[in-house]
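Colleague: I'd like to go over a predicted model; first the sequence, then the structure.
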Amino acid sequence: MFLEREEYAILRSHVHADSVDLVDALAATGLRWSEMAALPPRDLTLHGSRPMLRVQRAWKRIDGGKALGAPKTKRSRRTLVLSPYLVQPFKRNCAGKQPNDFVFTAPEGGAWDSGGFYHAWTRAVSTMRVGRPRSPPRPVTASPNDRVSTTSVTRPQSHDLSHTHASWLIAKKVPLPGIQARLGHESITTTVDRYGHPLAMLDDEIIEAIEWSMNPMAA
C-alpha cells in the first residue's frame, strides 16, 4: 500500500507519542524494520551540511530466535542522505546513549521487539480511517452477475512505510537508480517490478520528453 502524504499525516496523528519518531524515521528513510530497530548512534552523522545514515547491521532470525548481523544483502549495506527534517528526531533519540546502543528503544527500555511494535502499530491503524477497499475472493460457484461485498478494508502494514517512501520519491521524479540504492535492492528490476504502478505517474513526463526530443522546434 502506498500512502498519500495526507494519509500518512492521519496515520501519524494516531501513533502513540513514544513511537512517532520511529515511524517518521521509517517513512523518511525507507529502511526495513529490521534495519531501523538495529540502528546504533555510531552509524549516524548528524552534523555538517550533509547528514548521513549508514546501514551496517540488522536483526536476523536464527534458530527460532533473533540476533544482530549483517544486512539482508550486499546492497543492503548502504549509506543514505538524511533530510533536515530527521536530524532533530535522531539527535533526540541518541541523547545520552553509547555508540553501540540502539537509537530507538521500546517504551519500557531495551531494543524494540517486532511484536511490541506490531501491537503499537495495529493500535494506531485500528483507530484511523485510512485504508483501501478489499474485495474478498469470489466463490467458485458465483456467477458474474452475483454481487460480492466489498465492505472489508485493507489497513497499511508497517512495511508499507518503505513502499510509501519509494512512491514519494517517484512522485518527485527521483531517478530509479537512486531509489534502488536507497532501498538496498540488489537489482533495479526489483525496483521497477515493485513500483510499476507509481511509475505510471511519470507517463506524462516521458511523453513530453519524447516530444521534445523529436521536435527541434520545441522549447
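Modeller: Right, received. Where do you want to start? What you see is a predicted model; the values in this text were computed from it and never measured. Residues are numbered from 1 along each chain as shown.
Colleague: going by C-alpha atoms from here, please, whenever you check contacts or count neighbours.
Modeller: Fine.
Colleague: what about the helices in the chain?
Modeller: 5-14, 20-29, 33-36, 84-94, 114-126, 160-171, 176-183, 188-194, 196-199, 203-214 (DSSP state H).
Colleague: any chance of those in TSV with distance to Ser76 as columns?
Modeller: Shown next, in TSV, are the helices of the chain (distance: least, Cα to Cα, whole Å):
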stretch	distance to Ser76
helix 5-14	25
helix 20-29	13
helix 33-36	9
helix 84-94	21
helix 114-126	20
helix 160-171	14
helix 176-183	7
helix 188-194	13
helix 196-199	21
helix 203-214	29
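Colleague: just send these back as a markdown table, with mean neighbour count too.
Modeller: Listed next are those as a markdown table, based on neighbours: other Cα atoms under 10 Å:
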| stretch | mean neighbour count |
| --- | --- |
| helix 5-14 | 15 |
| helix 20-29 | 20 |
| helix 33-36 | 22 |
| helix 84-94 | 15 |
| helix 114-126 | 15 |
| helix 160-171 | 20 |
| helix 176-183 | 18 |
| helix 188-194 | 14 |
| helix 196-199 | 14 |
| helix 203-214 | 11 |
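Colleague: His47 is nearest to which of those?
Modeller: helix 84-94 (8.5 Å; Cα to Cα).
Colleague: and here is the other one:
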Amino acid sequence: MEEDEVKGKFLELNELKTFLRITKEQGLYLDYLCFATLAYTGMRLGEMLALKWTELDLTKKTIRITKTYYNPNNKSTCYQLLTPKTKKSIRTIMIDDGLVALFKAHKSEQMELKMKQRLVYENQDFIFAENIGHPRVMKQVVLRLQRLMKHLDVDKHITPHSFRHTHTSLLIEAGAGVKEIQERLGHSDINTTMNIYAHMTKNIEEKTSHKFSELTKGLL
C-alpha cells in the first residue's frame, strides 16, 4: 500500500534543493525536467511518462492526468498507455511558473531534436520522449536517479516514488489540508491520504521540536 512506503525515505526541502542543483549541473537530457516534475507535482512516475503535450496547458498552467505508462519489460517500443485504476487518479493539477518555464524550454529543445532526428524520430507527442520519440522507460529513470543520488550526501534510499512523498511533505509544510492533498495526488481513498498525512505531520513535528530545542538551548 502507498502509505506503507512513507516509512521509507523522502527528501527534506534543503536536500531537494541540493539534489535539483546537482541534477541541473550534472544531469543528462531529461533528468532535470523529470525529477523537478515529480517533486513539484507529486504525480506517479507512470503518470508522468504517459504525459503528452496536448495534456499540458502552459497558458492556464495546468496538467491533465488521464493515463499511466505500463512497460514491465522496459523495452522502449513495447509499452501501453492504460487508464488509471481509479477515477480519482484522473485529475487536473496546477503547476507553478518555474515548472512552466522548464516545459517551455524543453519544448523548444525537443523541436530542435525532432528536426535533427527527422529521418528516425517517431513523433507521438510525448513530453518525456527519448531522442527518437519513444517515452522514457521507467528503468532509465531509476538508473539516472541512482547515479545522481551518489552525489548527494544523504543516507537515504530514494526512489522515483520518494518524490511523491517529498511533494506531500512540502504541501503539508505549506499549510495544505488533507482534502487538497488527496485531490492533487489522486488518492481514491481519503484514508490513504490521512495515513500519509499522519506520518508526514509527525516528521514535521519532530523537526519543529528539534528547531525549538536548538533555539532555546541554555535558557533553562
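Modeller: Received it, and whenever you're ready, just let me know what you need. Predicted, not measured: the structure shown is a model, and the values here were computed from it.
Colleague: could you tell me the TM-score of the two chains?
Modeller: Once superposed, chain against chain, the TM-score is 0.73 (TM-score structural alignment, normalised by the length of structure 1); 179 aligned residues with a Cα RMSD of 2.5 Å.
Colleague: gap between stretch 164-182 of structure 1 and the chain center?
Modeller: Remark: stretch 164-182 of structure 1 is offset 11 Å from the chain centroid, using Cα atoms, centre = their mean, to the nearest Å.
Colleague: ok, which of the helices of structure 1 comes nearest Lys72 of structure 1?
Modeller: From the helices of structure 1, taking Cα to Cα, the stretch that ends up closest is helix 33-36, at 9.0 Å.
Colleague: just checking, what packs against the closest one?
Modeller: strand 58-62 (3 or more Cα pairs under 8 Å, 6 or more residues apart in numbering; DSSP states H and E).
Colleague: report the buried residues of the strand it packs on.
Modeller: Ala58, Trp59, Lys60 (16 or more other Cα atoms under 10 Å).
Colleague: Ile170 of structure 1: which of these is nearest?
Modeller: Checking the buried residues of strand 58-62 of structure 1 against Ile170 of structure 1 with Cα to Cα, the nearest one is Ala58 at 26.0 Å.
Colleague: who's in contact with the closest one?
Modeller: Ala58 of structure 1 sits next to Ser34, Glu35, Met36, Ala37, Ala38, Leu39, Leu68, Gly69, Ala70, Pro71, Lys72 when contact means Cα atoms under 8 Å, 6 or more residues apart in numbering.
Colleague: alignment lookup: Thr86 of structure 2 to structure 1.
Modeller: In structure 1, the residue paired with Thr86 of structure 2 is Thr73, using TM-score structural alignment.
Colleague: quick revisit: kindly indicate which of the buried residues of strand 58-62 of structure 1 lies nearest His163 of structure 1.
Modeller: Using Cα to Cα, the buried residues of strand 58-62 of structure 1 come closest to His163 of structure 1 at Ala58, 18.7 Å.
Colleague: and that closest one, what pairs with it in structure 2?
Modeller: In structure 2, Ala58 of structure 1 lands on Thr68 (TM-score structural alignment).
Colleague: distance of its match from His187 of structure 2?
Modeller: From Thr68 of structure 2 across to His187 of structure 2, the span is 14 Å (Cα to Cα, to the nearest Å).
Colleague: same question for Phe10 of structure 2.
Modeller: Distance, Phe10 of structure 2 to His187 of structure 2, by Cα to Cα: 19 Å.
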